[in-house]
Structures are given as structure tokens and as C-alpha cells.
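In: missing the sequence, but the structure's below:
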């Protein structure tokens, strides 16, 4: 218990500040390091954007554990649809998240999901045989979040 007095607005704001904690059996890892844009209260973010930004952190963290012959793929849950090699992600306000990529047969694939039904299984897949290096989409997407935050803070419209 602290002697600090908070207004009701401060208490609500504190509740909206993102928190992330994980415990793993194999390491002292306690979840992804949140970049500055995600340490701030949720504010006016839509559920889709909020889910999108957090998914990026999980994809990036998952990629950090892969070796040089693996890439991140998304396993479809609840059926035998297989996997999708993640080559892009996006969101459509207020409540849609989408994944772009190719399936195990090399066919162009897109998964569109409502945030209330979001269920993502990340898998390690062999890198594409025609590429010398695996694709690391999580790192690219994380950079985009930071660039977008800078642009929004400068009141420049983001397209």
C-alpha cells in the first residue's frame, strides 16, 4: 500500500497502460520488450490496431528464437487448413486483423480475422529454398510501428 493519492482519471489511465508478463521453463525470459509506442496507454487505438501491434511483438520475439534455416509461419487453428508463411500483416479498423503469405503448397494465402476470434499459432517453418536468408517479417513490422508513432506525434497524416 502506498500513500500516493490518485484521481479517478489517473486510476483509469493506469489500468489502460499495457502490461506483458510471461514465464518460460527454459529461460528467464519474461515476455517481449515493449517499444516506447506500446508503453503508453491504449488511448484511441482500435481493437484491431492494438491486436496488430501486440501480434508484431510476438512474431518478432518468436523469430529471435529461430535458426538460420527457419522462418515464422502461422498455423491455422480449429481445422486442417495447414500453415501460412507470414509475409505480411495488417489491420482494418476497428476490428479486423489480416495475415498475408503463402501456404505449404506455395499458394498465395490471406487470413482475415475479427479480433474477438483471434487465435494465432506461430510455427517454425523451413525457409524458402530459393532464398539465401530467412525472412524476418517481425523486425520489419516492429520498425513500422515506431515510424508510424513518430509520424503521428508530428501530426503528419499516416496513409
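Out: Noted; the coordinates are in hand. Everything numeric in this text was worked out from a predicted model, so none of it was measured. Numbers count the residues shown, from 1 in each chain.

In: switch to C-alpha atoms for all contacts and neighbour counts from now on
Out: Fine.

In: which helices and strands sit right next to the biggest strand by length in the chain?
Out: The longest strand of the chain (DSSP state E) is strand 83-92. Applying 3 or more CA pairs under 8 Å, 6 or more residues apart in numbering; DSSP states H and E, one finds that strand 83-92 contacts helix 47-64, strand 70-75, strand 96-103, helix 137-153.

In: repeat the analysis, applying 10 Å as the threshold.
Out: Secondary-structure packing of strand 83-92 (3 or more CA pairs under 10 Å, 6 or more residues apart in numbering; DSSP states H and E): helix 47-64, strand 70-75, strand 96-103, strand 108-114, strand 121-126, helix 137-153.

In: what's the most buried one of these?
Out: Mean neighbours per residue, mean count of other CA atoms under 10 Å, is largest over the helices and strands packed on strand 83-92 for strand 70-75, with a mean of 23.

In: mind listing residues that contact that strand?
Out: The set of residues external to strand 70-75 that reach it, using CA atoms under 10 Å, 6 or more residues apart in numbering, is 59-60, 62-64, 66, 81-87, 99-104, 111, 119-128, 133-138.

In: now do the longest strand of the chain against helix 47-64: the angle between them, please.
Out: 140 degrees (axes from the mean of the first three to the mean of the last three CA atoms, to 10 degrees).

In: another structure for you, compare them:
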């Protein structure tokens, strides 16, 4: 008669232990929310260096064209999308950008004299647990 040992394995205990392991993976830092916080730091630092007559603009170059955007809001959608809202040539505009394609120049735009200086709003994704 052939007998073998068949242990009883508590898979729920294994799953609980695996979930309790905290891993700081490099991939975690490649998500849009991490890139959002890095961009927020650089944009706010640049914004603070400006006088009262200038606002932050971003100069983007794609497909051989350059576009100057006056940014009013930045948000994100994990895992890989950043969203820039603002104005291009005095018209409302939204740029939806994959994080691997982020490449722009922070620059200054002279603010309109008849309104207060705008600051860029940074909106966290409310669906994220951050």
C-alpha cells in the first residue's frame, strides 16, 4: 500500500503574512502620483521665485511644434497619466500626458494686469489612498 504525507496548509495564514510584508519597489516610484509630487515640488519652487507680475508657464515641444501653456491646475490618474489644465493662446486647454513623455520647460508668462496673480492648483486624486 502506497501512503504519502498530505499536510494541511492554512492558505489564509500565508496570505495574511504576505500582505503584511512592506516592499519599497522602484516601480512604486514610477506611478503618476509619485511623479505628481516631484513635479509639484519643482513647479512650486519655480512659482515662488517669480515676482507679482509673472506666472508659471510650461513650454511643450511635440511633433516639431512648441506650445506655451499657462497652467492653472495639475492632477493625475494612476498608474501613468498626468493632467495639466490651463490656457493656450487665451483658450482653455487640457493636456493629458503619459509620465514617460514628460518633457517641458518651466518659464514665465506676464500676467494680465486686470486680475490677481494665479497660483497653480495641485489636485490629489480623491480615489487614491494617499
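Out: That came through, no problem. Computed from a prediction, not measured in an experiment: that's the story for all the values here.

In: TM between them?
Out: Overlay of the two chains. TM-score (TM-score structural alignment, normalised by the length of structure 2): 0.68; 107 aligned residues with a CA RMSD of 3.0 Å.

In: and the helices and strands packed on strand 83-92 of structure 1 as CSV, adding distance to residue 15 of structure 1?
Out: Shown next, in CSV, are these (distance: least, CA to CA, whole Å):
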stretch, distance to residue 15 of structure 1
helix 47-64, 15
strand 70-75, 31
strand 96-103, 24
strand 108-114, 24
strand 121-126, 28
helix 137-153, 21
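
In: relative to residue 36 of structure 1, which of the ones you listed is closest?
Out: helix 137-153 (8.0 Å; CA to CA).

In: show residues contacting the closest one.
Out: Helix 137-153 of structure 1 is contacted by residues 35-38, 52-64, 71-72, 86-90, 154-159 when judged by CA under 10 Å, 6+ apart.

In: equivalent range in structure 2 for stretch 95-102 of structure 1?
Out: Mapped onto structure 2 using TM-score structural alignment, stretch 95-102 of structure 1 covers residues 80-87.

In: now residue 19 of structure 2: which helix or strand?
Out: Taking DSSP states H and E as the criterion, residue 19 of structure 2 maps to helix 11-20.

In: for that helix, the distance to its chain's centre please.
Out: Distance, stretch centre to chain centre, for helix 11-20 of structure 2: 32 Å (CA atoms, centre = their mean, to the nearest Å).

In: now do that helix: which elements does it pack against?
Out: Using 3+ CA pairs under 10 Å, 6+ apart: helix 11-20 of structure 2 touches no other helix or strand.

In: what residues of that helix count as buried?
Out: By neighbour count on 16 or more other CA atoms under 10 Å, the buried set for helix 11-20 of structure 2 is empty.

In: give the aligned range of stretch 45-59 of structure 2 in structure 1.
Out: Aligned using TM-score structural alignment, stretch 45-59 of structure 2 spans residues 61-75 in structure 1.

In: what is the end-to-end distance of the matching stretch?
Out: Counting by CA to CA, to the nearest Å, you get 17 Å between the two ends of stretch 61-75 of structure 1.

In: same question, stretch 121-130 of structure 2
Out: 18 Å.

In: run the chain-centre distance for it.
Out: What separates the centre of stretch 121-130 of structure 2 from the centre of its chain is 10 Å, taken as CA atoms, centre = their mean.

In: in this structure residue 128 of structure 1 contacts residue 85, no?
Out: Yes: counting by CA atoms under 10 Å, residue 128 of structure 1 does reach residue 85; the two are 9.4 Å apart.

In: find the residues that touch each one of those two.
Out: By the contact definition CA under 10 Å, 6+ apart, residue 128 of structure 1 and residue 85 are jointly contacted by 71, 106, 135.

In: for the residue positioned nearest the centre of structure 2, give me its contacts.
Out: The residue lying closest to the centre of structure 2 (CA atoms, centre = their mean) is residue 36, at 2.6 Å. Contacts here follow CA under 10 Å, 6+ apart; on that basis residue 36 of structure 2 touches 74-77, 81-83, 99, 122-124.

In: rerun at 6 Å
Out: The contact partners of residue 36 of structure 2, taken as CA atoms under 6 Å, 6 or more residues apart in numbering, number zero.

In: and what of residue 88 of structure 1?
Out: 99-100.
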